[in-house]
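# kindly generate the corresponding structure for this input.
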Amino acid sequence: MADTDFSKFVPGFDFLQGLMKNAGAAIPGFNQWVAPTLDPEELDKRISELRTVQFWLENNARMLTATIQALEVQRMTLSTLHAMNVPMADLKDVLKTPPVPPTSPAADAPQRDAKAHATPGTDAGAEPGMTPDAKAEAKSGDAAGPKPAGADPMQWWNALTQQFTQVASNAMKTAQTAASAATTAAASATAAKPAAKPAATPAAKSAAKAPRDPRPSPPPRPRRRRRRRHARPPPNARLPEPPASRGPFMPRFLQAHATHPDPHMALALAGAQLEGQRAGMTPTLGFLYLTHPYVPHAQALLDEVRERWPGCGWVGASALAVSASGVEYFDEPALVVMLCDLPSDQWRIFSGLRPLTPDCESRSLLLHADGGTPDLQELISELAQRCSSGYLFGGLVSGGDAAVQIADGVFEGGLSGLALGPDVRWISRVSQGCQPLGRERRVTACDGPLVTELDGQPALDALLEDLKLPAYTGESGSLRQAMPLFRRTLVGLGDEPGARREYGAEVRVRHLVGLDPGRRGIAVAEQMREGVLLSFCERHPDAARRDLVRICTEIRAEAEERGARMAGALYFSCTGRGGPHFGSPSAELQWVQHALGEVPLAGFFANGEIAHARLHGYTGVLTVFLDA
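Coordinates of the predicted model:
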């Protein structure tokens, strides 16, 4: 085969071929290196010379790698500064070096005197030892005037470092100023009323409580305890109304996020943001969500946040992507930290090593879970029975088999989370991301996950009808041609009948995992039972956006009706949603921020979302905490 033909199958082969042909001109002695010889000493000499060239090339490759890493650090630093609302216009001018100013007449006077006393035949403006060509070049340079401004990369990098240092120092100064002001105000109030005994407000009682000591870290993979099964509550059972709050308190939530190749630098960036917002607040509870590149450093990050904010309990998880107010981080190293000052008697962290006790009085649960946990749906139903409201919210960790959970320690597998007391007020909604393709049908015959009849009709025929495909006549070729369409089709399951144009929280979406042409059935990713309502659906960005705006509007309106302020939020969305599904990066979180307002928010993209007592898919679960 000719070389020209072979180059079509090997990308870049023509470039390599031309390099070899011109190697003699580009690299002196290259032909001698590759020429055959029978002298071992000559071969050793060539090997030594080529190893020297290889060493030079490898060092240049390392320099190139270091340059790429430095550029990535600059990009992530710029992203973090932009998230911290640092004006980029202030850094624009530092890219240029200042031009050399023209010399003034007063500065030219000594030079004219030097020329007057110069030896004949010499140039006063030339340095000793300069050749005639160098003198001419110097004269032409002086005649050209001042040199134009050029780029100075070190000055640019130093400016970025200085800008971040200034932001961090200002944050620390703000926190110190607020703390000293609070101390001065308290001393003035004590001096003004020495005989009066101030009433102990709930906030003062919370601040006076002893900080919680950090608990020792448990083993990396605790042994999961087998839980006793309970009967599942009816899916259409009406949830009880939340109990009335026993005492008002005004919780504060602070949120920060950062991205950086070094996880500890990312935490330092987030910590600077949080210190700038604290203003004397003493946090009692923290949420830490991080992407999968930070998983090997999860324990070190947990130790660092404990040291930064002592007395805090910590919950969180790792995921494929994390989210914050108006931004989401997909496929890049990032973390989100949120602090709050909920009273310590209104929450309790639980895990496999420290399960909930029977006397734990909880109104709801924040739940992080591993999708590979056996009998996961039964465990979720059991935990829902432990809550006075019967409501759970959270998500399944994502990002691979090494995903971890944080519950005052780092865990793999099982369940963990946060039990919230009766005085913690919240509003939670589920946003669906799918739209039905046809009417609902009732399952009239099934065998495990295989559904064989819907309303007495073969389930496969009902699927083809909703997809507007020809009826199945026994030819498998027609089904193979429609396989791409089947892969995009999902199944919506419910228990309450209704003519739905769009799904609500009562519908759980599952995958269509297979077809059985022999029994004319369909296989669903759930154990089916007769009487369940089933409809075929597909992911729909416009429907997802409308439903997302709807739940944000409902939460905002309900908070206003209660006369409460939205203090903070947690959002768990499906990994199948996010920016690509909504059209652009961070589009989903920007819609939430636009509809909900400026509310501190943290969360992650999950392999499954938990709401009520069910495990959902392709949804978003938004929970907003209110002040009392």
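# drop to CA atoms for contacts and neighbour counts, all remaining ones
Noted.
# buried set for the helix or strand where residue 188 lies?
Assigning secondary structure by DSSP states H and E places residue 188 in helix 153-192. Neighbour counts using 16 or more other Cα atoms under 10 Å place 156-157, 159-160, 163-164, 167-168, 170-172, 174-176, 178-179 of helix 153-192 among the buried residues.
# which single one of the residues you listed is nearest to residue 313?
The nearest member of the buried residues of helix 153-192 to residue 313, counting by Cα to Cα, is residue 175 at 21.4 Å.
# now for the closest one: which residues touch it?
Residues in contact with residue 175 (Cα atoms under 8 Å, 6 or more residues apart in numbering) are 275, 276, 277, 278, 279, 280.
# wait, residue 435 sits on residue 540?
Yes - applying Cα atoms under 8 Å, one finds residue 435 in contact with residue 540, separated by 6.0 Å.
# how much space separates residue 512 from residue 613?
Separation of residue 512 from residue 613 (Cα to Cα, to the nearest Å): 22 Å.
# what of residue 362?
15 Å.
# nearest residue to the middle of the protein?
Centroid-nearest residue in the chain, with Cα atoms, centre = their mean: residue 322, separated by 2.1 Å.
# quick one: what helix or strand has that residue in it?
strand 321-324.
# what residues does the following helix or strand past that strand touch?
Using DSSP H and E, the next helix or strand after strand 321-324 towards the C-terminus is strand 327-330. Residues outside strand 327-330 that contact it (Cα under 8 Å, 6+ apart): 320, 321, 322, 323, 578, 579, 585, 586, 587, 589, 590.
# could you redo the last one with a cut-off of 6 Å?
Contact partners of strand 327-330, identified using Cα atoms under 6 Å, 6 or more residues apart in numbering, comprise 321, 322, 586, 589.
# now show me the structure for the sequence below, then we'll compare the two:
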Amino acid sequence: MQDDRLFPYGHARDVDWREALFRAVEMAGPRVRGGTLGFLYVTDSFESDLPDILSAVREQTGVPHWTGCVGSGICATAQEYLDEPALAFMVTDFPETEFHLFAGMDAYRTGKSWPTGPGRPPYFAIVHGDSQTPDLPDLVRDFAGQMGSGFITGGICSSRTDGAQLADEVVHGGLSGVTFSENIAVATRLTQGCSPIGPTHHINEARNNVISRLDDRPALDVFNDETGDILSRDLQRAAGFIFVAMPVKNDDCGDYMVRTLVGIDIERKLLAIGEYAEAGQSLMFCKRDSGTAREDLERMLSDISRLAGGRRIRGGLYFNCVWRGQNLFGPDSAELRMIRAGLGDFPLVGFFANAEISHDKIYGYTGVL
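Sure, this is the predicted structure:
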């Protein structure tokens, strides 16, 4: 008979990590002692203490394997912790033959190199990444290609210091996390925080991240038509409100990756974006929109519920953009409360990320559940 008990989890805030951990372990209860794999997230107030926290949580729970990372904020069920010392963990009881922790250069291995053996590559992975890693988008794409599902999810550390990660020890750089076999049931979806404000445009001329022509017109003229001339002259205002969306190729669901607008050259009518661009690509202009974000979050929750097919959700991980949460949904952990209202009161932990990983791509301004 399949075990459908909720995974033990705990979370707490305190200036002393020892007190926070004590309360979190107490919240998790005695069943935590039967776990095999834990997910641990701490705010960057505790980053320098992470080696000691890892040692203590392993000793106090008896759980041998841990993955996770540091974030400027962390998530728990219906609770955000932002800019304050806090930690959250969840403990699973998966058989140790069904998962494998990795870090650094391990992420470059081919599927046949994994301990699961030849002919049984990992099926899915939860990953944490370092934004300073060269060619990180290529690494994410290549690593996802090693999964039997072609799918990984996770986030890029958002710490204001080193951005430490966990993979049975404290590590830095590259990707780290845990791969799973096909025997671990997973449902995942992504929700957008920005919505398109106009049609898709064709890039005619671009160099690096600077776009000169769209739809056979100066790029800034096209931008002005959709956003208005006043907004285009106020870069600071536009940068916090208007973004660029790059449609995902060969995606039937209309998926797109949001990138920041980083510069406008009024005289030469150029646009600079936070992504390399080249002729032949497409883009849309989009805006941050709380109402649309709420609607899309509800859509994602409905999709997850449908994928669960009536099975109990034992636990969840949420990788959320630092610009979402209270910045987009309002105070009092409104976004995480929506998740609980939509899917029920299940254990949830995660962190606020600099960027989010879903399938084989790095996104921005999204939430990945």
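# ok, back up a step: tell me which two of the contacts of residue 175 of the first structure sit farthest apart.
Greatest spatial distance among the contacts of residue 175 of the first structure (Cα to Cα): 276 and 280, at 10.0 Å.
# what sits closest to the counterpart of residue 401 of the first structure in the second structure if chain neighbours are left out?
Using TM-score structural alignment, the partner of residue 401 of the first structure in the second structure is residue 161. Counting by Cα to Cα, 6 or more residues apart in numbering, the nearest residue to residue 161 of the second structure once its immediate chain neighbours are dropped is residue 44, at 7.3 Å.
# wait, what's in contact with the aligned residue in the first structure for that neighbour?
With TM-score structural alignment as the criterion, residue 44 of the second structure lines up with residue 292 in the first structure. With contact taken as Cα under 6 Å, 6+ apart, residue 292 of the first structure is in contact with 318, 319, 320, 399.
# the same query, at a cut-off of 8 Å, please.
Remark: with contacts taken as Cα under 8 Å, 6+ apart, residue 292 of the first structure is in contact with 318, 319, 320, 321, 333, 399, 400, 403.
# surely the fifth one and residue 264 touch.
In other words, residue 333 of the first structure. No - applying Cα under 8 Å, one finds residue 333 of the first structure not in contact with residue 264, separated by 11.2 Å.
# okay, the two: which has more neighbours?
residue 333 (23 against 15; other Cα atoms under 10 Å).
# the more buried one -> the second structure?
Per TM-score structural alignment, the equivalent position to residue 333 of the first structure in the second structure is residue 85.
# can you tell me the closest non-neighbouring residue to its match?
That would be residue 45: by Cα to Cα, 6+ apart, it lies 5.1 Å from residue 85 of the second structure.
# dump the residue contacts of that neighbour.
83, 84, 85, 86.
# what about residue 79 of the second structure, distance to residue 103 of the second structure?
With distances taken as Cα to Cα, residue 79 of the second structure is found 29 Å from residue 103 of the second structure.
# near residue 346 of the second structure, how many other residues are there?
Residue 346 of the second structure: 19 surrounding residues under other Cα under 10 Å.
# shouldn't it be within a strand?
No - counting by DSSP: H, G, I helix; E, B strand; the rest coil, residue 346 of the second structure is not part of a strand but coil.
# which one in the first structure is aligned with it?
Residue 346 of the second structure maps onto residue 599 in the first structure, with residues paired by TM-score structural alignment.
# was I right to think that match contacts residue 571?
No - using Cα under 8 Å, residue 599 of the first structure is not in contact with residue 571, being 11.6 Å away.
# grab the longest helix from the first structure for me.
Determined from DSSP state H, the single longest helix within the first structure is helix 40-83.
# where in the second structure does stretch 570-584 of the first structure align, residue-wise?
Residues 317-331 of the second structure are where stretch 570-584 of the first structure lands when matched by TM-score structural alignment.
# now that stretch: buried residues?
The neighbour-count check on stretch 317-331 of the second structure (16+ other Cα under 10 Å) flags 317, 318, 319, 320, 321, 322, 323, 324, 325, 326, 328, 329 as buried.
# show me what contacts the match of residue 333 of the first structure?
Contacts of residue 85 of the second structure by Cα under 8 Å, 6+ apart are 13, 14, 15, 16, 17, 42, 43, 44, 45, 46.
# what does the fourth one align to in the first structure?
Under the alignment (TM-score structural alignment), residue 16 of the second structure pairs with residue 262 in the first structure.
# elements contacting the strand or helix carrying residue 258 of the first structure?
In the assignment (DSSP H and E), residue 258 of the first structure maps to strand 253-259. For strand 253-259 of the first structure, the packing partners by 3 or more Cα pairs under 8 Å, 6 or more residues apart in numbering; DSSP states H and E come out as helix 40-83, helix 263-278, strand 321-324, strand 334-340, strand 566-574.
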